[in-house]
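Trainee: How does the following fold in three dimensions:
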Amino acid sequence: MFSSLELVFFFKQLHHLISSGISLYPAIELIYLDIGSNKLKKPLQLILSALREGESLSNILHSKLNVDLFITNVIKVGENNGELGQALNKACQYLEQKISLKNKIILALSYPAILFTFGIIIVTIVVRTVIPKYLEIFQSYEIELPTPTRILLKVYELFTSYWWNIPLVMIVTGLIVYLLFKKDIKMFLSKTSFSIPIYGTFKYYITLMNFLSNLGSLHNSGISIVKSLQLSIATTNNAFFKHQLTGVIQKIIEGEKLSIALWNTRFFPAIVIKMIMVGEETAKLDKMLLQLTDYLNSELEIELQRFIVLIAPVCMVFIGLFVIFIALALLLPTFNIVKVLHIN
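Mentor: Okay, the predicted model is just below:
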């Protein structure tokens, strides 16, 4: 019921009020009275009503508002430790980091998305308006069509006569595969997603960042490393990554160091493992995990900038090649027609 931005706003307001010495219920009531948006008033009403019935804020957020498990656990720890204001601030920082990361990725992908959309529009215009006119001209003359033109006409025929079969076959095939091999397919796709050029790199860094950030924040809040691992793994969306971590908790319980257990998964880069080792040796594991998050965030930013720099010329090359292909497909037979007319 809360969007990420709305949740940030709510947590910030609540953090400031609680830090000022106002207790939880009056603080939320003040936010409710001050807020102008009816959309935000509804979840706040629900929170106030549940608080009156004796429920905790963390439980309300998790069970009634479907807030991220990581956030609700951080708040729960804050409630138990009497440091709710600090917990709200941590939750706010976590959300702001996620929003910032999401915005960076959207920004990086917006340029190729615009070009792709532009390309689709151009193809549609060419297929619907230009090709039919040229097709009539080509058919009225007995000339051998060059290869680019034949390819273009085949594409035109496919899109005009059988276009509806393509999405239908894809949907039916996808549905059958999903129903028959749901678990295996999910695992396969999760694993394969890390191998996709560019996207896989982003996915890898984001997965590591989320996991280490959650683990560090929870452990920093006073939760044991085992419990922090359980919660961090539970909030992981990637099935393959979650599978890789299944044995880590048991290894930790048996006395193995976190760094060794994570290294044995063969998923974490050496520098991450090394920094975790340093954190273990200096008894500052929670802080080191949070530093790792900052490090991975900076690495991701570098990759995003590199992607933005590289994608522009690549897109321009593809657009240029497409334009050249269309031009050749339409102009080459036109030249042949001119030759025929000249001979006649």
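
Trainee: rest of the way, CA atoms for contacts and neighbours
Mentor: OK.

Trainee: gap between Val272 and Asn73?
Mentor: 25 Å (Cα to Cα, to the nearest Å).

Trainee: scratch that, Pro43 is what I was asking about
Mentor: Distance, Pro43 to Asn73, using Cα to Cα: 19 Å.

Trainee: who's more crowded, those two?
Mentor: Neighbours per residue (other Cα atoms under 10 Å) separate Pro43 from Asn73, with Asn73 holding more: 21 against 17.

Trainee: which element is the more buried one on?
Mentor: helix 69-81 (DSSP states H and E).

Trainee: Which residues does stretch 191-204 contact?
Mentor: Residues outside stretch 191-204 that contact it (Cα atoms under 8 Å, 6 or more residues apart in numbering): Ala239, Phe240, Phe241, Leu300, Glu303, Leu304, Phe307.

Trainee: Now restrict those to buried residues only.
Mentor: Burial by neighbour count, judged by 16 or more other Cα atoms under 10 Å, picks out Ala239, Phe240, Phe241, Leu300, Glu303, Leu304 from the contacts of stretch 191-204.

Trainee: Now, the residues you listed that are in strands?
Mentor: Using DSSP state E, no member of the buried ones among the contacts of stretch 191-204 falls within strands.

Trainee: Can you tell me which of these comes closest to Glu144?
Mentor: Of all these, Leu304 has the smallest distance to Glu144: 48.0 Å, by Cα to Cα.

Trainee: Can you show me the strands along the protein?
Mentor: Under DSSP E, the chain gives no strands.

Trainee: rewinding a little: how about TSV for the contacts of stretch 191-204, with distance to Gly247 added?
Mentor: Below are the contacts of stretch 191-204 laid out as TSV (distance: Cα to Cα, whole Å):
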residue	distance to Gly247
Ala239	14
Phe240	13
Phe241	12
Leu300	28
Glu303	31
Leu304	32
Phe307	35
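
Trainee: next up, for comparison:
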Amino acid sequence: MPIFNYKAKDKYGVPIEGIMEAAAASAVASRLSGMGYTPVSIAEEETSALNNLEDFLSKYTSVKTEEMIVFIRQLSVIIGAGVPLLESLEAVYDQVASKRFKKIVLNIRREIEGGSSFSDALAREPKIFPPVFTSMVKAGEKAGILSEVLERLANLLERDYDNLQKIKSATRYPVIVIAALVIAFIIVVTFIIPRFSALYSAFKTELPLPTRILLGINFVIRNYFFAIIAGISVLAYSIKKVLQTERGKTFWDRFALSVPIFGILVSKLSLARFCRMLAAMLKSGIPVVEGLSITKNTVDNRIISNVISNIEEEVIRGGSLSEPMRGSKIFPPIAIQMVAIGEKAGALEGMLEKVADYFDRDADYMIKNLTPLLEPLLILMLAFLVTLLALGVFLPMWDMVKFIKS
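Mentor: Model (predicted):
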């Protein structure tokens, strides 16, 4: 639908202006009149072929986390200053960069103008605003603390984003080194080794094992390259399909937790996210059972999500939060003790935040030491490949020298 820029006056004659998405200018005028405004001017935004192409492409692009954080934080500040929600959304709209997100904000405004609550409007965009988001906003609307709730949500998103960036930064060096090794190995095997093979065969001597291995790899690459690519593609597609099934996802999540170093890191980050989100929901006035029901779906790992489901069932039966944690074997004793103390003292939200901080500190320490931990493995890989290449190239040369001398 086209977008219209409008100017109007409220019942006191105060001029207002904004934007609205509608089928026609008459629909904009009708909606403004229904809101108690007197339309002054309504003009459709000009569109070009380039804009139409951008609109089409925007449907297939996702909203960046950084943009979402800025949007929520700005909205929190403006609402906290006493500005009405619709005007706050209009003010934030001008700061939104992506076409896709602009369209989403427009849709939210339109829903609110039509009588929907803010949380209901967000719920109609489930791919952008997950249940934990809409539930906290709904609780914030009821309690009259929407600005505070939005600030908590921005903090949660920012924490997740920071952790992801730290992991990317820590793994960037190992990934670059491994990629460089693989490329160098392929270049040597594909272009350098074949040049020596003709020379080696002229002397009719048996080639050393490392050279035969490299020549074998070269033969496979030259003769079965497309078959290898096709096989890898089929295998990747099959694995993707299997991992989309419930059993496949469960198997992968269990495997992820069992991988040395990375498994512990995944566990700590998932538990930190769970504790922090549950604390934020409890602070927003959401009951424990409802909070557990929502937060279990925000944890990416199914094994940990199943543990949270068991905790939820125990709490529904009237049990405490700490007891099922003790039997899960995922939460460390210190975290269980802190939650138990928080329950007894009636300060569960605050204690859950401290537990989340504990997990985050451990995860930060592991991320900082990730590269030093992986360096021995990289050195071993480098030593193996360099040794194989060196022996594959130089051993036959030594044999040729001996052959010539004899």
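
Trainee: From the contacts of stretch 191-204 of structure 1, pick the one nearest Leu101 of structure 1.
Mentor: Nearest to Leu101 of structure 1, judged by Cα to Cα, of these is Leu300 at 9.0 Å.

Trainee: and the spatially closest residue to that closest one that is not a sequence neighbour, how far is that from Thr293 of structure 1?
Mentor: Nearest non-adjacent residue to Leu300 of structure 1, counting by Cα to Cα, 6 or more residues apart in numbering: Tyr205, 6.3 Å away. Separation of Tyr205 of structure 1 from Thr293 of structure 1 (Cα to Cα) stands at 10 Å.

Trainee: Please identify which of these two sits among more neighbours.
Mentor: Using other Cα under 10 Å as the criterion, Tyr205 of structure 1 and Thr293 rank with Thr293 on top: 23 against 19.

Trainee: so what's the alignment partner in structure 2 of that one closest to, chain neighbours aside?
Mentor: Using TM-score structural alignment, the partner of Thr293 of structure 1 in structure 2 is Ala356. Residue nearest to Ala356 of structure 2 in three dimensions, not counting chain neighbours: Ala272, with 4.3 Å by Cα to Cα, 6+ apart.

Trainee: Show me the longest helix that occurs in structure 1.
Mentor: Using DSSP state H, we find that the single longest helix of structure 1 is helix 285-343.

Trainee: Which residue ranges of the stretch 201-350 of structure 2 form helices?
Mentor: 209-243, 246-258, 262-283, 288-295, 302-316, 322-326, 333-345, 348-368 (DSSP state H, counting those that start in this stretch).

Trainee: what's around the counterpart of Val130 of structure 1 in structure 2, how many residues?
Mentor: Counting by TM-score structural alignment, Val130 of structure 1 lines up with Ile192 in structure 2. Applying other Cα under 10 Å, we find 13 residues neighbouring Ile192 of structure 2.

Trainee: ok, now how distant is Ile192 of structure 2 from Ala256 of structure 2?
Mentor: 39 Å.

Trainee: what do you get for Leu370 of structure 2?
Mentor: For Leu370 of structure 2, the distance to Ala256 of structure 2 - Cα to Cα - is 16 Å.

Trainee: same question, Leu215 of structure 2
Mentor: Noted for Leu215 of structure 2: a distance of 36 Å to Ala256 of structure 2, by Cα to Cα.

Trainee: Ile16 of structure 2 now?
Mentor: The value you get for Ile16 of structure 2 to Ala256 of structure 2, if Cα to Cα is used, is 55 Å.

Trainee: what does Leu199 of structure 2 give?
Mentor: Here Leu199 of structure 2 is placed at a distance of 48 Å from Ala256 of structure 2 (Cα to Cα).

Trainee: Compare these two (neighbour count), which wins?
Mentor: When neighbours are counted by other Cα under 10 Å, Leu199 of structure 2 and Ala256 differ, and Ala256 comes out ahead with 18 against 13.

Trainee: That one pairs with which position in structure 1?
Mentor: By TM-score structural alignment, Ala256 of structure 2 lines up with Ser193.

Trainee: Now which residue in structure 1 aligns to Glu313 of structure 2?
Mentor: Using TM-score structural alignment, the equivalent of Glu313 of structure 2 in structure 1 is Gln250.

Trainee: again with Ala272 of structure 2
Mentor: Per TM-score structural alignment, Ala272 of structure 2 is aligned with Met209.

Trainee: Noted, bye for now.
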